[in-house]
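J.: Structure for this input, please:
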Amino acid sequence: MNFEEKTWTKRVKGGHQVTHPLSDAAIDLLKALPGFDRRKNDDLLFPNQEFGQLGNWNRSKLQLQEISSVGDWHRHDLRRTGATILTLFGIPPKSSMHCFRIRTRLRNRRSVRPCTATQSSRRK
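T.: This next block holds a predicted model:
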């Protein structure tokens, strides 16, 4: 995170780095995190309990499924849901897909429409 330039740079597959701009609201939210005023520049924003890198995603996902009583989903579903929500807010699909690094076979289409409730029920 570069709070002065209001950007977030992350490593992605293939050893590449992607930099995303951050809104003022995102900056304010991050600065409100517990312990933010004591953090160093290279500290993780969302560390594990030992202040290291998050890991064991499967165990965390299973705990979340148990707590929420919502199962039968995968972590990748959260990316697709986020991309759909951004599209509903008017963000161009190409931009949201870039944010989440989503690759799709629909790449050559001019637009990707969000799934409607009717379409969703047909898939079950």
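
J.: From here on, just use CA atoms for contacts and neighbour counts.
T.: OK.

J.: and Asp28, what element?
T.: Using DSSP states H and E, Asp28 falls within helix 24-31.

J.: Also this sequence, please, to line up against the first:
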Amino acid sequence: MSNDSVRNEFIEEQVKIKYDRMLHPPLSYLGNAFKYRTADGKFNSAMNPHLGQAGAPYAKTVPAKTHPLGALPDLGDLFDRLMAREENGRPSQSGLSSMLIYHATIIIHDIFRTNDND
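T.: This next block holds a predicted model:
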């Protein structure tokens, strides 16, 4: 067996272990209306079914208590500063990026719980 195939098997097993340990969205017991998020974003939350819906304020259910001071930072600069790797950073021993876990979370919460007809 080559090193590449051993490495690939190891990575696949690590991804499976991490996926199995993740919290998956709970099934809805509130009926078919809440089974899936609709194409316009409704029913992501049974407590507030219109939160996240198209045309609704983004993640705002209460008025802000503070107001932003001055101009917001450049998004490209902010991304570069947050996502930059230090020069002396060391690679993960597993060869997996932690970003894979974040991406998997998006997949299991949005893609797996979306009606195929939408």
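
J.: what TM-score do we get after superposing?
T.: The TM-score (TM-score structural alignment, normalised by the length of the second structure) is 0.25; 63 aligned residues with a C-alpha RMSD of 5.5 Å.

J.: before we move on, back to that, how about the helix holding Asp28 of the first structure: buried residues?
T.: Across helix 24-31 of the first structure, burial judged by 16 or more other C-alpha atoms under 10 Å covers Ile27.

J.: list the buried ones in the following helix or strand past it?
T.: As assigned by DSSP H and E, the chain's next helix or strand after helix 24-31 of the first structure is helix 57-68. Using 16+ other C-alpha under 10 Å as the burial criterion, the residues of helix 57-68 of the first structure that qualify are Leu62.

J.: Mind giving me the packing neighbours of the helix holding Asp28 of the first structure?
T.: Applying 3 or more C-alpha pairs under 8 Å, 6 or more residues apart in numbering; DSSP states H and E, we find helix 24-31 of the first structure packed against no helix or strand.

J.: I'd like the next helix or strand past the lengthiest helix in the second structure.
T.: Using DSSP state H, we find that the single longest helix of the second structure is helix 3-21. Counting by DSSP H and E, the next helix or strand C-terminal to helix 3-21 of the second structure is helix 75-83.
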